[in-house]
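Student: quick one, structure for this:
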Amino acid sequence: MVKRNLIKKINLGVISALIFAFALIWFSPILWMVSTSLKPEKYTIEWPIHWIPRSVTLENYYSVIFESVINIFRPFFNSLFIASAVIVLTLLTSSLAAYAFSQLRFKGQNVLFFLVISTLMIPEEVLLVPRYLLLYKLQMINSYNALILPMVASPFGIFLLRQFFLGIPRDLQDAARIDGCSKFRIYYQIILPLSKPALAALAIFTFLANWNSFTWPLIAIDSIELMTVPIFLATFHAFGVIMWGRLMAAVSCVTLPILIFFCIAQRGIIKGITLTGLKG
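Tutor: Next comes the predicted model:
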């Protein structure tokens, strides 16, 4: 018995050490980013790496916020506005489609759902040119519409919410129908309130995908006023000279709020993803 407990403790210690090691490896780029942003420029590229700055300065942050050619607050607002708008529209369209695929019965339902899910296998790069031509003909290029509307349709969101909706007991809906509730009323008064974990998970995934989007905004806009955060960061090495201190300060300004938000909402992500597997 004593030997078995000793083996369990050793196994637990080894597993804990491995988890700590992997966590440290994952966290090291973030630590280097923050550390470099607090260093004078002459100390940013040095070997061996000094994780703790020998000389701490906030000059890089001051330069990014107050002295940059492009004010950091404008790209930050643009990315935040675009991501928030896409979240609202994605949750609306995906939840409605998922409700139809999971709770309603109509001819060709499974075939249509298969076609929707099959679009997940299409590489994003394949859609860039057709999407651009379509929006160009609609005169939406170089506008917020070009960055928001193409991202609203989410096959992944439909699949995620459908799996969750299938796990909701049908007895609740049958009782609501007996009381005279319409299909739409069941959707927004029963299905949506019970689906908060899945909706929260989808909202977070959608936010992160649109916040980090680079290729499509680079193609769809050419106005400084519409510049998003990833494109703003790319301007720091557009002319071949990279100021690492300023670049890391800018990255810290736009990354740390997202990391904090993710740490706060990670339980909602795990819960939402876990519960979507209740019934398939």
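Student: C-alpha from now on. contacts and neighbour counts both.
Tutor: Fine.
Student: now do stretch 217-232: everything it contacts.
Tutor: Stretch 217-232 has contacts (Cα atoms under 8 Å, 6 or more residues apart in numbering) with 70, 72, 74-76, 78-79, 132, 141-144, 146-147, 211-214, 254.
Student: how about the helices in the stretch 51-200 of the chain?
Tutor: Secondary structure of the stretch 51-200 of the chain (DSSP state H, counting those that start in this stretch): helices at 59-62, 73-103, 109-118, 124-137, 144-148, 155-165, 170-178, 183-186, 192-194, 196-211.
Student: please provide the structure for the following sequence as well, for comparison with the first:
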Amino acid sequence: MASDTMATQVTTTPAGRRGPFSSRTGLTVLAVVVTLISVLPVLWMLTSSFKTRETVTDGKLIPTDFTFDNFVYVFTEVPFARYLWNSFFISAVITVVALFFHSMAAYALARLRFPGRDKLFGAIFATLLVTAPVVLIPLFLVVRELGMLDSYAGLIIPSIFNAFGIFLLRQFYLGLPKELEEAAVIDGCGHWQVYWSIVLPMSRPILSALAIFFFLANWNAFVWPLVVTSDQDLTVVQLGIASFQSQYSSNWNYILAAATIAALPMLILFFIFQRQIVESVKTSGLK
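Tutor: This next block holds a predicted model:
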């Protein structure tokens, strides 16, 4: 009887029951910790940008207070609106032009057959192994010889090419069904019509994600604008924040207000297009 009771208990016990701390719980806790580590600096920046600076008067510490004067100071004392416009214009032009040419190059490398196609793609992919500091001086010499220093052209043209965009788009195009393109060719469409009418509309998720990546990278660009420009009218927002750090090193409320203004457009874009970013990662074969 005792053995029958034990057998009944064993069979009624759920097989494979997890303990109180399963692997899923551990991953959830880790995700929460990483999220807090990432979000807390942003929250500190936002809250501090609305505070006045702590001062000491007659030996007494005057605490901070809530104010909008930091943002008013940023826009009135320096041409910060001009800095924002420069960064927006440069980033937008680079993003649009790069997506147009990258998508054409990726479609050709994925679908068209021509001699040396694989070698050409290998050469493009190999540029990912070359870091930016390695080509900084040669690129500066080329831009100087072409007379593009202190110009929008010098800021935009060298930043258009990006092997990562071509690689990601090519991987996406390789996963598209060939039947749609073959049907269009049978109907009399050429390569350009197939690309423009079929491939591009189907590429909206990946193009949206790349648009965010390109825009964010160029919005945060610092080294190349610092090297290629000296004109104040061409100063981008990151250089403007750096000048704030040198001029108002003790007034962190002004610096954080400028940083908040610069970060706000990127946060808005990310929250708007986060679904497209996730879909592009799933559909491009990257796991």
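Student: just to revisit the earlier point, TSV for the helices of the stretch 51-200 of the first structure, including distance to residue 234 of the first structure and mean neighbour count?
Tutor: Shown next, in TSV, are the helices of the stretch 51-200 of the first structure (distance: least, Cα to Cα, whole Å; neighbours: other Cα atoms under 10 Å):
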stretch	distance to residue 234 of the first structure	mean neighbour count
helix 59-62	17	18
helix 73-103	12	19
helix 109-118	33	13
helix 124-137	20	12
helix 144-148	18	19
helix 155-165	29	24
helix 170-178	50	13
helix 183-186	45	14
helix 192-194	39	14
helix 196-211	14	20
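Student: which one of those helices lies closest to residue 273 of the first structure?
Tutor: helix 196-211 (6.7 Å; Cα to Cα).
Student: show me what the closest one is packed up against.
Tutor: helix 73-103, helix 155-165, helix 244-275 (3 or more Cα pairs under 8 Å, 6 or more residues apart in numbering; DSSP states H and E).
Student: so how far is the helix or strand that comes right after that helix from its chain's centroid?
Tutor: On the C-terminal side of helix 196-211 of the first structure, the closest following helix or strand by DSSP states H and E is helix 215-220. Computed by Cα atoms, centre = their mean, to the nearest Å, the chain-centroid distance of helix 215-220 of the first structure equals 17 Å.
Student: list the buried residues for the following helix or strand past helix 215-220 of the first structure?
Tutor: Remark: after helix 215-220 of the first structure, the chain's next helix or strand is helix 229-234, criterion DSSP H and E. For helix 229-234 of the first structure, burial by neighbour count (16 or more other Cα atoms under 10 Å) applies to 229-233.
Student: before we move on, the earlier item: make a markdown table from the helices of the stretch 51-200 of the first structure and add distance to residue 17 of the first structure to it.
Tutor: Formatted as a markdown table, the helices of the stretch 51-200 of the first structure follow (distance: least, Cα to Cα, whole Å):
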| stretch | distance to residue 17 of the first structure |
| --- | --- |
| helix 59-62 | 36 |
| helix 73-103 | 37 |
| helix 109-118 | 40 |
| helix 124-137 | 39 |
| helix 144-148 | 44 |
| helix 155-165 | 34 |
| helix 170-178 | 46 |
| helix 183-186 | 49 |
| helix 192-194 | 39 |
| helix 196-211 | 30 |
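Student: state the distance from the equivalent of residue 147 of the first structure over in the second structure to residue 80 of the second structure.
Tutor: Aligning on TM-score structural alignment places residue 147 of the first structure opposite residue 155 in the second structure. As for residue 155 of the second structure, its distance to residue 80 of the second structure is 19 Å (criterion: Cα to Cα, to the nearest Å).
Student: can you check residue 135 of the second structure too?
Tutor: 30 Å.
Student: and if you look at residue 272 of the second structure?
Tutor: 25 Å.
Student: compare the two (neighbour count), which wins?
Tutor: residue 80 (21 against 10; other Cα atoms under 10 Å).
Student: hang on, the more buried one packs against residue 71?
Tutor: No. Here residue 80 of the second structure does not reach residue 71: they are 10.2 Å apart, not a contact under Cα atoms under 8 Å.
Student: near residue 52 of the second structure, how many other residues are there?
Tutor: Residue 52 of the second structure has 20 nearby residues by other Cα under 10 Å.
Student: quick one, what contacts it?
Tutor: 64-67, 70, 253.
Student: host element of the alignment partner in the first structure of residue 39 of the second structure?
Tutor: Using TM-score structural alignment, the equivalent of residue 39 of the second structure in the first structure is residue 27. Element membership of residue 27 of the first structure, judged by DSSP H and E, is helix 2-37.
Student: distance from the chain centre to that helix, please.
Tutor: With Cα atoms, centre = their mean, you get 26 Å for helix 2-37 of the first structure.
Student: for residue 191 of the first structure, which non-adjacent residue is spatially closest?
Tutor: Once flanking residues are discounted, residue 191 of the first structure sits nearest to residue 165: 7.1 Å by Cα to Cα, 6 or more residues apart in numbering.
Student: next: residue 68 of the second structure.
Tutor: residue 50 (5.9 Å).
Student: what's the neighbour count on the equivalent of that neighbour over in the first structure?
Tutor: Alignment note (TM-score structural alignment): residue 50 of the second structure maps to residue 38 of the first structure. Residue 38 of the first structure: 25 surrounding residues under other Cα under 10 Å.
Student: I'd like the distance between the match of residue 39 of the second structure and residue 250 of the first structure.
Tutor: 18 Å.
Student: more crowded one of those two?
Tutor: Per other Cα under 10 Å, whichever of residue 27 of the first structure and residue 250 has more neighbours is residue 250, with 23 against 11.
Student: measure that one to residue 218 of the first structure for me?
Tutor: 19 Å.
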